[in-house]
Structure formats: C-alpha cells, structure tokens
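Colleague: quick check, what structure comes out for this input:
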Amino acid sequence: MKLRLKLYATLGDYLPSGVRGHETTLDIGPETTVQQVIDRLGIPEEQAHLVLVDGVYVEPQARSSRVLREGEVLAIWPPVAGG
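Modeller: So this is what the prediction gives:
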C-alpha cells in the first residue's frame, strides 16, 4: 500500500535519504499503524507532537491502534516554540 508522508520543520531529517522537500510516498503493509510508521522512521516520541491523518488529529494514545489505509496522508509536526 502507498501512503503520503509529510514531515515538517526539523522532522524532515527523518525522511528517507534522497528525499527533497518535506514529503514522500511510503510503501506500508496492511494493518500498519501510525505508531509503526513513526517508529520505522526513528522519530522520537516527544518529537511527534502533532499527528494528522487526512487532516484529522490522532491523539497520542490512539496512534498504536489507528490503522492506515491506501492513499491516506500522514502529516507530523514537532513541538514548535515561539514568542
């Protein structure tokens, strides 16, 4: 299955090598969860601050059970500071 992955700000460092910009397409297996993708990419849990699937927020406690489907868009943002 194919999934569109978007990693923002400093999380772009976790994209597969050779990827330019902040998004790519990933091949995932059936029953792959949001948390499995985060783990596969090596993103530290505290860095996956805001996680959306097709624009819908996925709470941290739901990431291990939220199964991804063909063609969905997974977007992840790190914590952002400002002031």
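Colleague: from here on, contacts and neighbour counts on C-alpha atoms
Modeller: OK.
Colleague: residue contacts, the spatially closest residue to residue 65 that is not a sequence neighbour?
Modeller: Closest residue in space to residue 65, ignoring its immediate chain neighbours: residue 33 at 6.1 Å, by Cα to Cα, 6 or more residues apart in numbering. The contact partners of residue 33, taken as Cα atoms under 8 Å, 6 or more residues apart in numbering, are 63, 64, 65, 66, 67, 68.
Colleague: how about this one, so we can line them up?
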Amino acid sequence: MKVSIKLYASFGCFLPPGARNNRVEVDLASGTTVHQALERFSVPLQEAHLVVVNGVFICASERDAYLLKEGDTLAVWPAVAGG
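Modeller: Take a look at the predicted model:
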C-alpha cells in the first residue's frame, strides 16, 4: 500500500535521498503500524513527539496498534523548543 511519510525539523535527516519538501511516498505492507513505519526510517520512537495521521493526532499509547491504510499521510515532529 502507498503511504506518504512527512518528517519535520530534525527528523528530516531520516528521509531517503530524493525526498522533497520533507515528504516521501513509500510502499508498506498491509497491516503496518505507525511505529513500524517510523522504524523503517530509523526515527527514534521515544523522540517522536507529535504524530499525526491524516491530520488526526495519534497518542503514544496507540502508535503500536494503529494500522496505516492505503493513501494515508503520516506526519511526525520531534519536540522543538523556541521562543
């Protein structure tokens, strides 16, 4: 199934070469969870602060069980500080 992965801020370095605008489209096996998708890109799970699927926040306790579907967009941000 095709899923879009968006990795922002310091997570952008985990995207493969050729990714544009912090986004890449990938083929994932049916039944892939949010955490499994992030592990594929070596994103440190404990640092994934804001995780959103199709604009809906996925809390940390649901990420091991939340199954991605064809056409989903998974967007992830680390905790960031600023002023």
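Colleague: tally of neighbours for residue 7 of the second structure?
Modeller: Counted with other Cα atoms under 10 Å, the neighbours of residue 7 of the second structure add up to 24.
Colleague: check which helix or strand covers the nearest residue to it once chain neighbours are set aside.
Modeller: Of all residues not flanking residue 7 of the second structure in the chain, residue 76 sits nearest, at 5.1 Å (Cα to Cα, 6+ apart). Per DSSP states H and E: residue 76 of the second structure is located in strand 73-78.
Colleague: average distance between that strand and the first structure?
Modeller: Taking mean Cα distance after the TM-score superposition for the first structure, the mean distance separating strand 73-78 of the second structure from the aligned residues in the first structure is 0.4 Å.
Colleague: contacts for that strand next, please.
Modeller: 3-11, 34, 47-54.
Colleague: now stretch 48-64 of the second structure
Modeller: 33, 34, 35, 36, 72, 73, 74, 75, 76, 77, 78, 79.
Colleague: report the buried members of the residues you listed.
Modeller: By neighbour count, with 16 or more other Cα atoms under 10 Å, the contacts of stretch 48-64 of the second structure hold 33, 34, 35, 36, 72, 73, 74, 75, 76, 77, 78 as buried.
Colleague: correct me, but the fifth one touches residue 4?
Modeller: When you say that, I think you mean residue 72 of the second structure. Yes: using Cα atoms under 8 Å, residue 72 of the second structure is in contact with residue 4, at 6.3 Å.
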